[in-house]
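> after the sequence you'll find the predicted model.
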Amino acid sequence: MGIPNRTSHANRSVSQVDPGGTVSEASNYIGGSFGRGSAEPLDVIDPATGAVVRTYGSDDASSVAAAVAAASAAYPEWSRATPAERSGALHALAAELTAREDELVTQECLQTGKPRRLAAGFDVPGSIDNVQFFAGAARRLDGMASGEYSGDHTSSIRREPIGVVGSIAPWNYPLQMAVWKVLPAIAAGNTIVLKPAENTPLTTMLLAEACEAAGIPAGVVNVVNGTGPAVGSALVSSPDLAMTSFTGSTATGRVIAGLAAVNGTRLHLELGGKAPFVVFDDADLDAAVHGAVAGSLINTGQDCTAATRAYVHRSVFDEFVAGVADLMRGIRLGTQDDPDTDLGPLVSFRQRDKVAGMVEKAVAEGARAVCGGTIPGGALADGAFYEPTLIVDAAQDSSIVQDEVFGPVLVAIPFDTDDEGLALANDCPFGLAASAWTGSVFRAHRAARELAAGTVWINDHIPIISEMPHGGYKASGYGKDMSAYSLDDYTQLKHVMTELTGAVQKDWHDVVFTTRS
């Protein structure tokens, strides 16, 4: 069976509308066709300026039903495609995205406010690399080797796709999170309906366009846009889904788990994070300072693995705090296309106000902002900016330490012994990522063993690679993104047991009945 090369709409670009326009060309991609939702209009806002980038008619439950139906119709053919055929389609998708790299960077920056340097150096190339990885991984969906375990049967394992996957992606890395959802699902032979965040749909629609141009069959990838209550709930509640995958806050993840439980839908959840950054007394302090600033400010702190809680040995605590504060004060805030911009705005004014409110509460409870802690004025007053902020003197059980801020805020707390430092690091509901900074191989291995997180970095914080898994412990969810391990979550195992003797009456029949003459 061959996969048709569908290029009939390849010249129609959903991004041809001027960024300053008021209505997009399309707001959904269902069954291989771009369309417009008829529900309430939603605005895409440039958070650096407050200007409306695009307005689109959002989808509703009827669009979700149509998308799920299209994915269901496409599933039999796509699931039976050979690994080589699926791999070829994904390699073509990687080529399409590479050809559109500049356009993807521009749209990603418009809708998120992130500096072009970040989108061009991390978001977009990382997304393309992930597509390339899964194009290869699609060809090695291995099962256990056949063998005779009972003596008179041969057992083998089939690894098969699950069915239709309904996925919801967040707004912090719109393209990258869409890729993390779509690629392992379709590489394994599933079909998918993806809902991006309602305020950042632009690059997801470009991804859909690239899927069409790459010849991925109609209905394999579908995109619907709208709010969580209107569109996300309808998607997760569909009885025709075999699996739901969600990335976002732990609170929303619990709601989604409840909705999915009604139909017994399989779940894949990548939820919140509150990554500890443990600095022992033998660490390279300059490296730790730079790592803490970069790790806490990446994507304006809107990263679930961002360094948020620095636990620093008391003997070097003051020096660490002074170094971080000094480096943070030199960070330049600005708009996307300014090459000197280090830190962009928060994704929305609502998010900025949430961050500001959490810092204000912490200060009111006795903590102190060594630097930052303010909304900048002047030329930045029209955007959703917030100053890089370092907090000290916060209690371990305070909300600024225990709850996800998702902004450019780092809390520093001293410790006296290795036992205390590691215990404080684990004293949090979340467990997505952590790092340890030390010159001792023994401390490094102890930290790697004891830190309760899905990713532990030693003497670094943030880097990810497509070959290795990303996923959490505890309230940070379960299931893996990226790597061949994620394919485990998007496949199901079937045990096939073949009888070898041809005997009419098997030995085990004696436990049920005895043949009488």
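Yep, it's here.

> please make it C-alpha for all contacts and neighbour counts, starting now.
Will do.

> who's in contact with the helix or strand where His268 lies?
Per DSSP states H and E, His268 falls inside strand 266-270. With contacts defined as CA atoms under 8 Å, 6 or more residues apart in numbering, strand 266-270 is touched by 242-248, 253, 257, 260, 471-472, 476-480, 489.

> C-terminal to that strand, what's the next element?
Criterion used, DSSP H and E; the element after strand 266-270 is strand 275-279.

> what angle sits between the helix or strand following that following strand and strand 275-279?
Reading on from strand 275-279 to the C-terminus, the next helix or strand found by DSSP H and E is helix 285-297. Per axes from the mean of the first three to the mean of the last three CA atoms, to 10 degrees, the angle that helix 285-297 makes with strand 275-279 is 170 degrees.

> which helices and strands does helix 285-297 pack with?
On a contact count with 3 or more CA pairs under 8 Å, 6 or more residues apart in numbering; DSSP states H and E, helix 285-297 meets strand 307-313, helix 314-329, strand 409-415.

> in contact with Gly477, which residues?
Gly477 sits in contact with Thr250, His268, Leu269, Glu270, Leu271, Gly272, Gly471, where contact means CA under 8 Å, 6+ apart.

> with distance to Tyr29 added, can I get those in CSV?
Listed next are the contacts of Gly477 as CSV, based on distance: CA to CA, whole Å:
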residue, distance to Tyr29
Thr250, 28
His268, 23
Leu269, 24
Glu270, 25
Leu271, 26
Gly272, 29
Gly471, 28
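
> of those residues, which is the nearest to Asp393?
Nearest to Asp393 among the contacts of Gly477 is Gly272, at 23.9 Å by CA to CA.

> so how many other residues sit close to that closest one?
A total of 28 residues lie near Gly272 under the criterion other CA atoms under 10 Å.

> presented hereafter is structure B, for comparison with structure A:
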Amino acid sequence: MFTLNKFYIDGAWVDPSATETMPVMNPASNSQIGVLSLGNGDDVNAAVAAAKKAFESFSKTSKAERLELLKRLLAVSKARQEDLAQAITTEMGAPISMSRASQADCAVGHLKGFIAALESSEERETLANGDILSREPIGVCGLITPWNWPINQIALKVIPALATGSTCVLKPSEHTPLSAQIYAEMVHEAGYPAGVFNLVFGDGPTVGSALSRHKDVAMMSFTGSTRAGILVTKDAADTVKRVTLELGGKSPNLVFADCDLETRVAESIAECFHNSGQSCNAPTRMLVESSCYDKVLEIAAEAGKAQAVGEPTQIGDHIGPLFDQIQYDRVQKLIQVGIDEGAKVLVGGLGKPEGLEDGWYVKPTIFADVTNEMRIAREEIFGPVLVIIPFDTEEEGIRLANDTDYGLAAYLQTGSLERAERVASQLRAGGIHINGQDAGYGSPFGGYKQSGNGREGGRFGLEDFQELKVRAPIKL
């Protein structure tokens, strides 16, 4: 049993002002593994004050100085990757192989992307009209991150703040504090000045809201549900601070008959179930050309039944449990909704897999004969649940793909280069994945519509943490 009862403020681990605590649970066993202290408004005030004071000097550092610090952080990140992987497996149930290859790797991959972006960036340039444009750090940044990809989102927010000369206060998910504490230790070991980075544990309504409303916070960067993102935006409105949001998704996956069906369908299902379906950009709506629909159902049924579910500490390509009981209950409710709506359960269904009754495991589930009007086709389920919808023409497929409140990602499977280019250009989403290809570290990540605003990663991720200043050339 571990106890996390300190916050990282002004370069030191300090006692919180509040006395409230909460249990930290292991989702694989539904057992308590620790106790976490929760902060309040006073803790936020102390962290923001430290960040504001540090900004006075850190904002004046040169790009070379900031690059040196980032490279020291990179060395520390590489050294502590296994610590991060073990923490993530413990606190949110990601299988250890996946934690190592994907979850913890983000600490290194995103940092390399930001270092490359900063090295090639120009913080001062002359515009075509002769005016001088400067890019300057925005100020104190409030950062709120989720539990499903804890280090991925911490890296995408903390690193650009540090890279641009801004300072920050991080409120990670209170449900995944182990990896967040390790990251704070990493920043400290890298040698960042006191107050540049601060960490306060707490819940959204208390610490998150206090951070969003704080008059000395210049920017809020939030990742989480669309509902919570709206609340952050409202809290931030009175002080007219910048708000960037990375929110939910219900990503379409268009499968055309001219693709390699056996490979593309099986890999699409594995992508949907990755991280137990707890990814905002998961391809959860498979839209299938009618001429190959029956064949796709056969392949999908075989792939879905083959998807292993198992204990997170075991090495392998299985998926683990859902994050907690609230998530489990939500997924079970929406599976029941799909059944009630008349969708065909092709694989899985209600309940837990046999032999995994203690943790929050669910059966990987595939629904067939779904229409895009059903709730299971429109709501983000956030579990290993796939819906399959037929379409007749390319135009209809594109219309169905775009018929969603979200626009984070879209997937496309085709054997035609011309079709790939034609369809991709019409999909209303921030990231397009064609035939299993993903964008690399350093590319911008973000979405259209209710999937948020702003972009994270690389050069465009840096720009969200900068202000633009323009002036005419000086004449004496």
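Great, that's in hand. Note that the structure is predicted; figures quoted are calculated from it, not measured.

> what's the average distance of the strand holding His268 of structure 1 to structure 2?
Superposed on structure 2, strand 266-270 of structure 1 shows a mean distance to its aligned partners of 0.6 Å (mean CA distance after the TM-score superposition for structure 1).

> residues in structure 2 aligned with that strand?
The alignment of strand 266-270 of structure 1 onto structure 2 (TM-score structural alignment) covers residues 242-246.

> give the equivalent position in structure 2 for Leu90 of structure 1.
Matched across to structure 2, Leu90 of structure 1 falls on Leu70, judged by TM-score structural alignment.

> and that match, what does it touch?
Counting by CA under 8 Å, 6+ apart, Leu70 of structure 2 touches Leu111, Ile115, Ile159, Leu162, Ala163, Ala190.

> what comes up buried for the helix or strand harbouring the fourth one?
Following DSSP H and E, one finds Leu162 of structure 2 within helix 150-164. By neighbour count, and taking 16 or more other CA atoms under 10 Å as the criterion, the buried residues in helix 150-164 of structure 2 are 150-164.

> go on, stretch 62-74 of structure 1?
Residues of stretch 62-74 of structure 1 classed as buried: Ser63, Val64, Ala65, Ala67, Val68, Ala69, Ala70, Ala71, Ser72, Ala73, Ala74 (neighbour count, 16+ other CA under 10 Å).

> closest to Lys195 of structure 1 among those residues?
Using CA to CA, those come closest to Lys195 of structure 1 at Val64, 9.3 Å.

> if I pick that closest one, what's in contact with it?
Contacts of Val64 of structure 1 (CA under 8 Å, 6+ apart): Val224, Val231, Ala234, Leu235.

> counterpart of the last one in structure 2?
If I follow you right, that is Leu235 of structure 1. Using TM-score structural alignment, Leu235 of structure 1 pairs with Leu211 in structure 2.

> neighbours of that match, how many?
Neighbours of Leu211 of structure 2 using other CA under 10 Å come to 31.

> for it, what are its contacts?
Leu211 of structure 2 makes contact with Val44, Gly142, Val217, according to CA under 8 Å, 6+ apart.

> which of those residues sits closest to Asn275 of structure 2?
Using CA to CA, those come closest to Asn275 of structure 2 at Gly142, 26.7 Å.

> so the corresponding residue of structure 1 for the closest one: helix, strand or coil?
In structure 1, the residue matched to Gly142 of structure 2 (TM-score structural alignment) is Gly166. Secondary structure state of Gly166 of structure 1, per DSSP: H, G, I helix; E, B strand; the rest coil, is strand.

> as a check, name the ranges of all helices in the stretch 101-250 of structure 2.
According to DSSP state H, counting those that start in this stretch, the stretch 101-250 of structure 2 carries its helices in the segments 105-120, 150-164, 177-190, 209-213, 226-237.

> and the shortest one against structure 1, how far off on average?
Okay, so that is helix 209-213 of structure 2. Mean for helix 209-213 of structure 2 is 0.7 Å (mean CA distance after the TM-score superposition for structure 1).

> how much space between the corresponding residue of structure 1 for Phe222 of structure 2 and Gly32 of structure 1?
Aligned counterpart of Phe222 of structure 2 in structure 1: Phe246 (TM-score structural alignment). Phe246 of structure 1 is 23 Å from Gly32 of structure 1, where distance means CA to CA, to the nearest Å.

> more neighbours: the two, which one.
Neighbour count, other CA under 10 Å: between Phe246 of structure 1 and Gly32, Phe246 has more, with 26 against 22.

> touching, the more buried one and Ala169? I think so.
Yes: the pair Phe246 of structure 1 / Ala169 is scored as a contact, 6.3 Å apart, by CA atoms under 8 Å.
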